[in-house]
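Undergrad: everything below, folded, please.
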Amino acid sequence: MGYRFGLDPPRRGDTARAAAQIAHRYGEYVMQTLFSANGNATSEVWAKWATLSAREFYDGEFVADHVDKLQFCFEKALAFPASLTYLALNCGTSYRRTWQHIRSNKVGFKVIWFISKGTLSISRSNGSSIIEKGQMGILDSDAPFHCKMTPGVDGMFESYQLAVPAYLFLAHLEGAEQVNNVFSLETPQGKVVQRMLHLLVKEGENLSRRTAKPLTESLLEALADCIDLKGLDISRRQSLVDKRLADIENYILMNLSDPDLCYNRVASNCGISPRYLCYVLKANNTSFSDLLWKNRLPRARDLLVAPGTRGYPIHEIAFMSGFKSAAHFSRMFKAAYGCPPREFRNAIEGSVSPTTVCEDDRGEQILRAA
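TA: Model (predicted):
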């Protein structure tokens, strides 16, 4: 008998322990452990994984096969500008994401899977594919799918996942999400991808955002070479509106620390009029404030607990994230995540207990002191 859970965002009032900030070492690779289990596969364990998976990826339905003794590890090597994670487990699991999930949780991520052990089977409306050891494939979170992770002959499934925001994917791999093909990492181009991926896994914890961004973009370009979009006859042309939105988001991301970042300045530096900027945002069902805060607040959240800045005073984190005052930062942070910055930092570092769950404005789970 397996376990089935819906990957819906947790509701306010649920309880959980603060996520331990543990660096786990695999050879030379040091990553942040987000989830681990070694023992009985209880419903509580699977429920915790379902909650974390929904936060790190997207909503959907999760099913796990029965296993007498569970071995499970989920770690993160990189958080910006894309999320790079590692997954290892010894039982079959599957996800199903439907139109209902997409309508209520349209995240826009494209997830690139790199399989180290076992297989990943993906079924979509436009076809199916099986990704095996030494291969990679792409999953679009904005289209329904069913995927199944199956352990290999040694009883383990292992993979790396690169969750790429839509604007970044569009700039380097437009159209690739439409492809059901499986791509080998043993070709000359694939080996370049492997080396770049391993660099990010190995050094991700030590990279500044300024360094991580071009390295990640280079990896995406190497992936484009490996996939050979031209050879697959996929158009890489972007509509003018899509190109403009990518320019706008890139400019905002590069200038998040500027407290005077405003509508007119972004329009001017992107070479468009404020009126056209408004049109581009409306065409993509977003607004300037949404783009600004959805990037500025997560950046502040990361800085609060990042190894290099976790000791910084709250007001310095505020100024580094583009806020003009610590008071304004605290108000916005609490409105988004349900707890003040200091309480959030204490809870994540595990120095305050017990903890309770609060949610941010996107329904993501955040732990805070009770």
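Undergrad: every contact and neighbour count from this point should use C-alpha atoms.
TA: OK.
Undergrad: show me where this structure has its helices.
TA: Secondary structure of the chain (DSSP state H): helices located at 43-56, 99-104, 166-173, 188-203, 209-227, 240-254, 263-269, 274-283, 288-305, 314-320, 326-337, 341-348.
Undergrad: can you list those in a markdown table and add mean neighbour count and distance to residue 3?
TA: Shown next, in a markdown table, are these (neighbours: other C-alpha atoms under 10 Å; distance: least, C-alpha to C-alpha, whole Å):
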| stretch | mean neighbour count | distance to residue 3 |
| --- | --- | --- |
| helix 43-56 | 17 | 7 |
| helix 99-104 | 14 | 19 |
| helix 166-173 | 19 | 32 |
| helix 188-203 | 17 | 31 |
| helix 209-227 | 18 | 35 |
| helix 240-254 | 17 | 40 |
| helix 263-269 | 15 | 48 |
| helix 274-283 | 15 | 41 |
| helix 288-305 | 18 | 32 |
| helix 314-320 | 20 | 41 |
| helix 326-337 | 18 | 30 |
| helix 341-348 | 21 | 28 |
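Undergrad: any chance of a markdown table for these, columns distance to residue 234?
TA: Shown next, in a markdown table, are the helices of the chain (distance: least, C-alpha to C-alpha, whole Å):
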| stretch | distance to residue 234 |
| --- | --- |
| helix 43-56 | 29 |
| helix 99-104 | 25 |
| helix 166-173 | 10 |
| helix 188-203 | 19 |
| helix 209-227 | 11 |
| helix 240-254 | 17 |
| helix 263-269 | 31 |
| helix 274-283 | 24 |
| helix 288-305 | 29 |
| helix 314-320 | 41 |
| helix 326-337 | 39 |
| helix 341-348 | 44 |
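Undergrad: closest one to residue 182 among these?
TA: Checking the helices of the chain against residue 182 by C-alpha to C-alpha gives helix 209-227 as the closest, at 8.9 Å.
Undergrad: can you give me the angle that closest one makes with helix 240-254?
TA: Angle of helix 209-227 versus helix 240-254, following axes from the mean of the first three to the mean of the last three C-alpha atoms, to 10 degrees, is 140 degrees.
Undergrad: just give me how far helix 209-227 sits from the chain centre.
TA: 16 Å (C-alpha atoms, centre = their mean, to the nearest Å).
Undergrad: quick revisit: wait, which of the helices of the chain is closest to residue 116?
TA: Proximity to residue 116 (C-alpha to C-alpha) singles out helix 188-203 among the helices of the chain, at 11.1 Å.
Undergrad: who are the packing partners of the closest one?
TA: If you count contacts as 3 or more C-alpha pairs under 8 Å, 6 or more residues apart in numbering; DSSP states H and E, helix 188-203 packs onto strand 29-39, strand 70-78, helix 209-227.
Undergrad: ok, which of the ones you listed comes nearest residue 197?
TA: Ranking the helices and strands packed on helix 188-203 by their distance to residue 197 (criterion: C-alpha to C-alpha) puts helix 209-227 first, at 7.1 Å.
Undergrad: the structure of the following sequence is requested for comparison with the preceding one:
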Amino acid sequence: MEVIAEDQVGSEDGKPAQAERRRFPRSVKTAVEEPRPQVPALRPLLFSTRDLEPRAQFAAWQTYVSPLIDIRLPDNVSPEAGFAADHAAWNLGGMLIVQHTTPPHSYMRSQAKVKANFVDHWHISALRSGRTWTEVDGLVSEGEPGKMELRSLERPFRGRSTEAKTLSLILPRTLLSDTPASIEIRNNVALSGMLTKLLIDYLDIIQANLASFIAADLPHVVQTLRDMILTCVSSSAEQSVGTEHHSMVTVTERVRRFVENNLASSDLTVEQICRQVGTSRTRLYQIFEQEGGVHHYMQRRRLLSAHAALSDPSNREQIVDIAFAVGFSSAAHFSRAFSKEFGYSPREARNLTTPHYRGQTTSPASTDGTESFDEWLRTLSHNR
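TA: Now for the predicted structure:
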């Protein structure tokens, strides 16, 4: 059989026609715009005592951590011996990642400290080395490598630590409160197991890439960490035995969530909370006795919400409108309560705004307008 070439066809008189020349459009070279280099979003907030005289190191570290805890040296150790400690923090916008290395010491977050420096955050820590023992309400949690400890900064605690290296997360309670799993979160527990190991491994990956993240990465990192924490908490709750203590924790978290979701309501009352949560007034008062009472707790939550709004650089609402939005019916009452709670007026709070994702090497005693760890803690909740 004769095969006819694809580019040849016969003419009517049987003679082969001239091969057709196919023409293709010439490729046009277009100028390719070089991708703009992505600017890293995170700059760490650093503090170290190593450059100080040994006898000044412990006092400097005491000052630095004072917004959170009071610390003491072991009885047989003198401040003259030195206290070589390092601290680095990164602000992801919805949570802080903190790494610190410390010699042996004891620590306490007293009720007075909670009231004076109130932050309603969760502190989740993983020891790289060393051991800790932390007591809350008579129950002791032991920290060691391979575990993650979860603790509320809203409640008093005390403990001691050997020489240790720690990687921690600090995140506002509201970051975890909009999911059913949040009611299973118990204070002062040590999480372990395969899911906890995966969370620690993921933290290692994040820590190794902190200098490379761009701003668009950070919400995804925060969301993934949040989901992994809730998964670990849910798994731990499923394995725990139900107790009266656990039942009270569950009621407490349900109350917190209901209050948080109804701050702006003028009808937010003890009676309404009891009906919605399904508890008695007596039990509600018992739960919030250490908070100064349920009424004080509700007012504090409203003030914290107002503080977050005032500290938000994108929020230009009038102060009086913010006060009404969080449930205050009187501007004068709001101003007095705000000043008493934070030590400065609502108008002054607007000047405490800190830009997102910026850090500097500074100490908390800085008076030149630079950021401090204390400011990061206080403004954390509005960076979501």
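Undergrad: what's the TM-score here?
TA: Taking TM-score structural alignment, normalised by the length of the first structure as the basis, the two superposed chains have a TM-score of 0.58; 295 aligned residues with a C-alpha RMSD of 5.0 Å.
Undergrad: so which of the helices of the first structure comes closest to residue 118 of the first structure?
TA: helix 188-203 (17.6 Å).
Undergrad: okay, the angle between the closest one and strand 29-39?
TA: 80 degrees.
Undergrad: quick revisit: and the helices and strands packed on helix 188-203 of the first structure as CSV, adding distance to residue 126 of the first structure?
TA: Output for those, formatted as CSV (distance: least, C-alpha to C-alpha, whole Å):
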stretch, distance to residue 126 of the first structure
strand 29-39, 33
strand 70-78, 30
helix 209-227, 18
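Undergrad: hmm, back to that, quick one, which of the helices of the first structure gets closest to residue 27 of the first structure.
TA: When the helices of the first structure are ranked by distance to residue 27 of the first structure, counting by C-alpha to C-alpha, first place goes to helix 188-203 at 9.4 Å.
Undergrad: before we move on, back to that, which one of the helices and strands packed on helix 188-203 of the first structure lies nearest to residue 274 of the first structure?
TA: So among those, helix 209-227 is nearest, using C-alpha to C-alpha, at 27.2 Å.
Undergrad: just want the angle from the closest one to strand 70-78.
TA: Using the same axes, to 10 degrees, helix 209-227 of the first structure lies at 110 degrees relative to strand 70-78.
Undergrad: for the residue positioned nearest the centre of the first structure, what are its contacts?
TA: Closest residue to the average C-alpha location of the first structure: residue 83 at 4.0 Å, with C-alpha atoms, centre = their mean. Counting by C-alpha atoms under 8 Å, 6 or more residues apart in numbering, residue 83 of the first structure makes contact with 76, 77, 161, 162, 163, 164.
Undergrad: if we go to 6 Å?
TA: Contact analysis of residue 83 of the first structure by C-alpha atoms under 6 Å, 6 or more residues apart in numbering lists 162, 163.
Undergrad: which residue packs closest to residue 23 of the first structure, ignoring adjacent ones?
TA: Computed as C-alpha to C-alpha, 6 or more residues apart in numbering, the closest residue to residue 23 of the first structure that is not its neighbour in sequence is residue 32, at 4.8 Å.
Undergrad: show me the contacts for the one you found.
TA: Residues near residue 32 of the first structure by C-alpha under 6 Å, 6+ apart: 22, 23, 75, 76.
Undergrad: what's the distance between it and residue 120 of the first structure?
TA: 24 Å (C-alpha to C-alpha, to the nearest Å).
Undergrad: next: residue 326 of the first structure.
TA: According to C-alpha to C-alpha, residue 326 of the first structure stands 46 Å off from residue 120 of the first structure.
Undergrad: closest one to residue 71 of the first structure among the helices of the first structure?
TA: Checked against C-alpha to C-alpha, the stretch from the helices of the first structure lying closest is helix 43-56, at 11.2 Å.
Undergrad: run the chain-centre distance for that closest one.
TA: Counting by C-alpha atoms, centre = their mean, helix 43-56 of the first structure comes out at 15 Å from the chain centroid.
Undergrad: what angle separates it from strand 70-78?
TA: 20 degrees.
Undergrad: name the helices or strands packed onto helix 43-56 of the first structure?
TA: Judged by 3 or more C-alpha pairs under 6 Å, 6 or more residues apart in numbering; DSSP states H and E, helix 43-56 of the first structure is in contact with no other helix or strand.
Undergrad: again, 7 Å this time
TA: strand 3-6 (3 or more C-alpha pairs under 7 Å, 6 or more residues apart in numbering; DSSP states H and E).
Undergrad: which stretch of the second structure lines up against the strand it packs on?
TA: Aligned by TM-score structural alignment, strand 3-6 of the first structure corresponds to no residues of the second structure.
Undergrad: mind listing what's buried in that strand?
TA: Residues of strand 3-6 of the first structure classed as buried by neighbour count (16 or more other C-alpha atoms under 10 Å): 4, 5, 6.
Undergrad: can I get those residues in CSV with distance to residue 276 of the first structure?
TA: Formatted as CSV, these follow (distance: C-alpha to C-alpha, whole Å):
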residue, distance to residue 276 of the first structure
4, 47
5, 44
6, 40
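Undergrad: check the gap between residue 54 of the second structure and residue 84 of the second structure for me.
TA: Distance of residue 54 of the second structure to residue 84 of the second structure, given as C-alpha to C-alpha: 8 Å.
Undergrad: restricted to buried residues, select the contacts of residue 32 of the first structure in ChimeraX.
TA: Those of those that count as buried under 16+ other C-alpha under 10 Å are selected in ChimeraX with:
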select :23,75,76
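Undergrad: my read: residue 323 of the first structure touches residue 261, true?
TA: No. Residue 323 of the first structure lies out of contact with residue 261 (C-alpha atoms under 7 Å); the separation is 10.2 Å.
Undergrad: what about those two, which has more around it?
TA: Using other C-alpha atoms under 10 Å as the criterion, residue 323 of the first structure and residue 261 rank with residue 323 on top: 24 against 15.
Undergrad: and the more buried one, what pairs with it in the second structure?
TA: Match for residue 323 of the first structure (TM-score structural alignment): residue 328.
Undergrad: and for residue 223 of the first structure?
TA: Match for residue 223 of the first structure (TM-score structural alignment): residue 232.
Undergrad: for residue 306 of the first structure, same thing?
TA: So residue 306 of the first structure corresponds to residue 312, using TM-score structural alignment.
Undergrad: burial check on its match, number of neighbours?
TA: By the criterion of other C-alpha under 10 Å, residue 312 of the second structure has 20 neighbours.
Undergrad: measure it to residue 305 of the second structure for me?
TA: Counting by C-alpha to C-alpha - residue 312 of the second structure and residue 305 of the second structure are separated by 11 Å.
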